[in-house]
Structures are given as C-alpha cells and as structure tokens.
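> no FASTA, just this:
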C-alpha cells in the first residue's frame, strides 16, 4: 500500500495458500491453522497496512504544516528584528546585541555605501558609488563568422 496505492500487503503466495484453504481444505483444521485463522490474519495485515498508510498521510500533512509554520515564524522574526534594529539606532548596547542575532533566513543583500562629496571642498560631483569589488563578469566571445 505504501509502495503503490493498489499494492496488497499480503503476498501472492499467501493469497494462493488462502485460496487452497478456501477450496479443497475448507473443512480441514490443522493445529493452529485453518481457514478462519488465515482469513483473520490476512484481514489484520490489510487493516494494519491501511492504518499505516493513513498515518503516513497524516505525518506528511503535519510535516508540511510544520514547515509552513517555521517559515511564517522566520518571516515574522525577520520583520521584528528589522524593526528592533531601527528602534535600537539610539541605543548602542541594544544595537550591538541585535547585531549578533542571525536568524538563518536568506542573507540580506549587501548595500554599497554612498560616497558623499564634502560641501566645502568645492567639488560639485554628485553622489557616486565606489567601484564594485571582485571579478568582472565573463563576456561570451563572439564566434567568428565564416562562410
């Protein structure tokens, strides 16, 4: 049943034996083995397999609910941390404590600092970003066109 939706948890060989006990051996009783006992145990195995499949479905549903709840918690905590950092701008001790909290969500994109030209330097250049660090992206070389 868990291997495929329609798979019988009772093996074909056991079902063949049950068929023999339902046919030619229907009236025969061996010590601890007869048609009633075999049928009862087959039903018991099928019942347990069905219950197991239902529990697996519940477990999968609960796992999905847990994952969604964790994601909601992380998003709420990230928002709370962002608010707390703004609030702590005037409190260096609280700001330092919040700086050590990393919630494990996706990393925030690093913001590049603006360079501001001093107003009294006579420099009329507008705000500019410092050059990016790291390697330049590769540019695909154009294939030579030949006839």
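Here it is on my side, so go on. Just so it is clear, the structure is predicted and the values come from calculations on it, not from any experiment.
> switch to C-alpha atoms for all contacts and neighbour counts from now on
Fine.
> Can you give me the neighbour number for residue 74?
Neighbourhood size, residue 74 [other Cα atoms under 10 Å]: 15.
> Look up how far residue 130 lies from the residue lying farthest from the centre of the chain.
Distance from the centre of the chain peaks at residue 122, with 56.7 Å (Cα atoms, centre = their mean). Per Cα to Cα, to the nearest Å, residue 122 is found 20 Å from residue 130.
> what about residue 107, how many neighbours?
If you count neighbours by other Cα under 10 Å, residue 107 ends up with 8.
> quick check, it in a helix?
No - with DSSP: H, G, I helix; E, B strand; the rest coil as the criterion, residue 107 is coil rather than part of a helix.
> Against that first model, consider the following:
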C-alpha cells in the first residue's frame, strides 16, 4: 500500500496495482499489461497532469495581465473622453457625438437642473437646486442612539 499524495493524478488503487505488478507479478506478462506498460502509463498521466498544471498557471497569469490591461485601457479612455468633452464644449456636433459614448465604467452622476429665477422678476433669491427625490440613504435615516 502506498501513501497517497493528494496532488497525485494517479489514484491510490492504481498505485497499489502497479506495486503488485512491480513486486509479486514483476516477471509476469499478460496481453498488453505488464509492469513496464503500467509504469509507462502512470508516468504519462503524471507528465500530462504536470504540464496541465503549468498551462493553467500560465492561463491564470495571462488572465490577470489581460484584466490589468483592460483596466488601464478603460482608465485611459475615460480620461481621454473627459478631455475630449472639455475640448468639444464649443462644438455641438462633436459634443453630441461624445455624449453618446459610454465606456462601461461607472455611470456619470446625473446632473440636477438648476432653478433659475428670471432676471426681470425682481426675485433676489440665490440659485437653488430642486429637492432630491427618492428615499434618503439608510445611514442618514438612522439616528445615532445615545445612552
């Protein structure tokens, strides 16, 4: 009986059988099955498993590199889009075209419209935003309890 290695791709039962063929049945050959055939196949399975492990590690590393490259691209593109929008402030056609571009990052915060009093209305109140709609954030709803 062999000590089982959890990383070994060959099952303990197969290793026990190989030990029998390498021990008491070392000189016995059955059609297509003998110690050399079994040993060769066990080695082949281990070699393929090791190669697969290395390839998975490479795939994981490439996946991480791809994720980082996509993030760098997105950040750079967002910066470029912001610059382009500032540049296009005097070009309504370009500004409209840029407005349709959504890079898939965080959505831009929705801007609230200003209420502007007419200049000739005699109203001297400052500009103000309309009240926010919707529920207050949970943290603001809960008042701290004191002892």
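Noted; the coordinates are in hand. Owing to the predicted nature of the structure, the values given are computational and were not obtained by experimental measurement.
> Give me the TM-score for these two chains.
The TM-score (TM-score structural alignment, normalised by the length of the first structure) is 0.82; 140 aligned residues with a Cα RMSD of 2.5 Å.
> Next SSE downstream of the top helix by length along the second structure?
As assigned by DSSP state H, the longest helix anywhere in the second structure is helix 35-87. Downstream of helix 35-87 of the second structure, the next assigned helix or strand under DSSP states H and E is helix 92-99.
> Run the chain-centre distance for that next one.
With Cα atoms, centre = their mean, to the nearest Å as the basis, helix 92-99 of the second structure stands 32 Å off its chain's centre.
> Give me the angle between it and helix 35-87.
Counting by axes from the mean of the first three to the mean of the last three Cα atoms, to 10 degrees, helix 92-99 of the second structure lies at 150 degrees to helix 35-87.
> What are the contacting residues of helix 92-99 of the second structure?
81, 84, 85, 88, 89 (Cα atoms under 8 Å, 6 or more residues apart in numbering).
> The residue sitting nearest the centre point of the second structure and residue 53 of the second structure, how far apart?
Centroid check for the second structure by Cα atoms, centre = their mean gives residue 67 as the closest residue, at 6.7 Å. Counting by Cα to Cα, the gap from residue 67 of the second structure to residue 53 of the second structure is 21 Å.
> And residue 74 of the second structure, by the same measure?
31 Å.
> one step back: just the buried ones among the contacts of helix 92-99 of the second structure, please.
81, 85, 88 (16 or more other Cα atoms under 10 Å).
> what do we get in the second structure for residue 134 of the first structure?
Aligning on TM-score structural alignment places residue 134 of the first structure opposite residue 134 in the second structure.
> how many neighbours does its match have?
The local packing of residue 134 of the second structure (other Cα under 10 Å) involves 6 other residues.
> same check, this time on residue 7 of the first structure
Using other Cα under 10 Å, residue 7 of the first structure has 10 neighbouring residues.
> Switch the contacts of helix 92-99 of the second structure over to TSV, and while doing so, append distance to residue 61 of the second structure to every line.
Shown next, in TSV, are the contacts of helix 92-99 of the second structure (distance: Cα to Cα, whole Å):
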residue	distance to residue 61 of the second structure
81	30
84	34
85	36
88	40
89	42
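> quick one on the thing from earlier: and the match of residue 134 of the first structure, helix, strand or coil?
Judged by three-state DSSP, the three-state class of residue 134 of the second structure is coil.
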